[in-house]
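In: Sequence first, predicted model second:
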Amino acid sequence: MYRLLVTVLLMVISYSSTAIVIRHDVSPEQYLVEKKPPYLVYMPHEGQGTLIAPNWVLTVAHVIFYDYKGKYLTIGDKEYAIESVIIHPEYRKLDKTVLAKGTKMVMDFQYANQDIALVKLATPVNDVTPIALYPSNDELGQEVMAYGRGATGNGLNGAIYESKKQQVLRKLTNKIDEVKAQWLSITFDQNEQATLLEGIDGSGDSGGPVVVKKDHRTYLAGMFAWDYVEGPLEEFVAGQYGNKSYQVRVSSYLDWISQIIKTN
């Protein structure tokens, strides 16, 4: 039973569930990223973050696996030491005790969670421009582009978990089809409903930036976080058409982010 719960945990939280899974009818090469966005940061263990200020990287709390103080992040062509990590005070880890209560309890837990963290760098980044945070609450219906380097697969067959070891950076497009208090949601559509590079996030992608373009400027609107599941957890198949995932809604945390930066 314990091993089953661990497996389900890996499926439900996107750092270990699926990854950027692509359309079956589009060449995989079109999803590859030739040049990593300069604001995209790879976290020390797994997952990603985004440079939002010279001294600050924003990420999801569940990719902070241990004390990262003194670890280094590569930004641009340089390495920067981590001075501290500040996790939202209302973040809670999803563990086996929650998983044992079934799908509804797990989904309710995820909806209520505050899965966000700030990483302070010991020295400022001067040669990379931080991305702006999306300042509005009109995300619904907007097309986004997002990045991840986890596992891959296609919407017909789902994700191939073992492929995450390749750590190949890919991009996807999708549309925000649901907005909740602290979450944005995308669905893996197909046929005429799908965007050109339709995809969905997952394993190894957590914290990956979900960006929008407005008035010729790129904004960070969200960060990959978790998969929505219906039915028994143990029967969930990641990365198939029709699946839905949730991203941290950055606009709902603007005050918290501003307060942390000002007081640190």
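Out: It's in.
In: contacts and neighbour counts: CA atoms only from here.
Out: Noted.
In: secondary structure element for P135?
Out: Using DSSP states H and E, P135 maps to neither a helix nor a strand.
In: So it sits against R249, correct?
Out: No - using CA atoms under 8 Å, P135 is not in contact with R249; the gap is 10.8 Å.
In: Spatially central residue for the chain, please.
Out: Geometric centre of the chain, nearest residue: F224, 1.7 Å, by CA atoms, centre = their mean.
In: Could you name the helices and strands sitting against the helix or strand that that residue is a member of?
Out: Using DSSP H and E, F224 falls within strand 217-228. Judged by 3 or more CA pairs under 8 Å, 6 or more residues apart in numbering; DSSP states H and E, strand 217-228 is in contact with helix 2-12, strand 132-133, strand 209-214, strand 244-249.
In: quick one: buried residues of the helix or strand harbouring Q110?
Out: Here Q110 sits within helix 103-112, counting by DSSP H and E. Neighbour counts over helix 103-112 (16 or more other CA atoms under 10 Å) mark 103, 106-107, 109-111 as buried.
In: nearest to E83, of these?
Out: Proximity of these to E83 (CA to CA) peaks at Q110, which lies at 28.7 Å.
In: what ranges do the helices span in the chain?
Out: For the chain, helices defined by DSSP state H occupy the ranges 2-12, 96-99, 103-112, 254-263.
In: Is it correct that S163 is in contact with G202?
Out: No - S163 lies out of contact with G202 (CA under 8 Å); the separation is 11.9 Å.
In: Now list whatever residues contact both of the two.
Out: Common contacts of S163 and G202, defined by CA atoms under 8 Å, 6 or more residues apart in numbering, comprise 150-151.
In: and here's the other structure:
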Amino acid sequence: MLGVLFAVLALASAAFGCGVPAYPPLVSRVVGGENARPYSWPWQVSLQYNANGKWSHTCGGTLIATNWVMTAAHCISSTLTYKVLLGKYNLAAQEAGSVAASPAKIIVHPYWNPNNVANGYDIALIKLSQHVTLSDHIQLACLPPAQSVLASNTACYVTGWGRLQTNGPLPDDLQQGLLLVVDYATCSKPSWWGTTVKRTMVCAGGDGIISSCNGDSGGPLNCQAADGTWEVHGIVSFGSSLSCNYYHKPSVFTRVSAYNSWIKQVMASN
């Protein structure tokens, strides 16, 4: 009987590996954000906080294990109560198969300094109070190999429920936007981000048309590997204070591959 159980578990984990959505995303080379295909980014979560009994979306996040979510450190406040919504597409609708999970523990990178975002370390891990069951709507993201750096012009997708434009409305439906990676040599030029950007970050976008925006913070930068699986290479960290899609000010992401060992260590010791 145990042999049958292990076989079933093995099949389940094979069916739900990482980075392979049951509903593949519709990825065209269009410019401008667009509604994502429902449930095509099944590791995307909505981090919500409670104010006066009402829950509101504040940030995105990425499911990296059945009980761990990765987000940005700047999304976390010690004074707020959070919950994580998984398996969501439309935040305003009741959706079959979606799950609300409460954090058991939130670990912000020890070197994160909220007064110096440019220092980096904008990463936090949320341990959920229970394991979530993987499904067509809830799946794990793959993390990239440690220290891997994306080539210039790699096409990636930022996803989230952030504002549709600077000071614009918040969408109910999950959005996706195509962003091309800008290499460090370009992004660190004085006319781009200069010394604000570090090698532990990923720049993407900067065409003045499409970018991450308020509310996308903490969410994933999804890039497709050679074998077709999706890897989350970035965590939305910051953008220009002038506007979300400012020319030559690409969206800046925490580079996940710079933190593989920290992620592993936190998950193993908590």
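Out: Yep, it's here. All of these numbers come straight from a predicted model, not from anything done at the bench.
In: So which of P135 and R249 of structure 1 has more stuff around it?
Out: Higher neighbour count among P135 of structure 1 and R249: R249, with 27 against 13, using other CA atoms under 10 Å.
In: which one in structure 2 is aligned with the more buried one?
Out: Aligned by TM-score structural alignment, R249 of structure 1 pairs with R255 of structure 2.
In: can you check V85 of structure 1 too?
Out: Matched by TM-score structural alignment, V85 of structure 1 corresponds to I106 in structure 2.
In: contacting residues for that match?
Out: Going by CA under 8 Å, 6+ apart, I106 of structure 2 touches 124-127.
In: Repeat that for V106 of structure 1.
Out: Applying CA under 8 Å, 6+ apart to V106 of structure 1 gives the contacts 98-99.
In: do R255 of structure 2 as well
Out: R255 of structure 2 makes contact with 200-202, 233-235 under the criterion CA under 8 Å, 6+ apart.
In: Adding distance to G60 of structure 2 and neighbour count, write those out as JSON lines.
Out: Formatted as JSON lines, those follow (distance: CA to CA, whole Å; neighbours: other CA atoms under 10 Å):
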{"residue": "T200", "distance to G60 of structure 2": "20", "neighbour count": "20"}
{"residue": "M201", "distance to G60 of structure 2": "18", "neighbour count": "25"}
{"residue": "V202", "distance to G60 of structure 2": "17", "neighbour count": "27"}
{"residue": "H233", "distance to G60 of structure 2": "14", "neighbour count": "26"}
{"residue": "G234", "distance to G60 of structure 2": "12", "neighbour count": "31"}
{"residue": "I235", "distance to G60 of structure 2": "9", "neighbour count": "31"}
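In: Looking for the alignment partner of G208 of structure 1 in structure 2.
Out: G208 of structure 1 maps onto G219 in structure 2, by TM-score structural alignment.
In: Touching, that match and L63? I think so.
Out: No - between G219 of structure 2 and L63 there is no contact under CA under 8 Å: 10.1 Å.
In: joint contacts of those two?
Out: Here G219 of structure 2 and L63 share the contacting residues 44-45, scored by CA under 8 Å, 6+ apart.
In: Between these two, which is the more surrounded one?
Out: Higher neighbour count among G219 of structure 2 and L63: G219, with 31 against 26, using other CA under 10 Å.
In: for the more buried one, what are its contacts?
Out: G219 of structure 2 is in contact with 44-45, 59-62, 71-72, 158-160, 235-236, counting by CA under 8 Å, 6+ apart.
In: Sort out which of the residues you listed are in strands and list them.
Out: Among the contacts of G219 of structure 2, the members falling in strands are 44-45, 59-62, 71, 158-160, 235-236 (criterion: DSSP state E).
In: Rebuild those residues as JSON lines, extending it with distance to I209 of structure 2.
Out: Output for these, formatted as JSON lines (distance: CA to CA, whole Å):
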{"residue": "Q44", "distance to I209 of structure 2": "23"}
{"residue": "V45", "distance to I209 of structure 2": "25"}
{"residue": "C59", "distance to I209 of structure 2": "22"}
{"residue": "G60", "distance to I209 of structure 2": "21"}
{"residue": "G61", "distance to I209 of structure 2": "24"}
{"residue": "T62", "distance to I209 of structure 2": "25"}
{"residue": "T71", "distance to I209 of structure 2": "25"}
{"residue": "V158", "distance to I209 of structure 2": "14"}
{"residue": "T159", "distance to I209 of structure 2": "16"}
{"residue": "G160", "distance to I209 of structure 2": "17"}
{"residue": "I235", "distance to I209 of structure 2": "20"}
{"residue": "V236", "distance to I209 of structure 2": "17"}
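In: between these, which is nearest P110 of structure 2?
Out: Nearest to P110 of structure 2 among these: T71, at 14.4 Å, using CA to CA.
In: Please report how far that closest one lies from N35 of structure 2.
Out: Computed with CA to CA, to the nearest Å, the distance linking T71 of structure 2 and N35 of structure 2 is 22 Å.
In: Which one's more surrounded, these two?
Out: T71 (30 against 17).
In: Fine, thanks again, bye for now.
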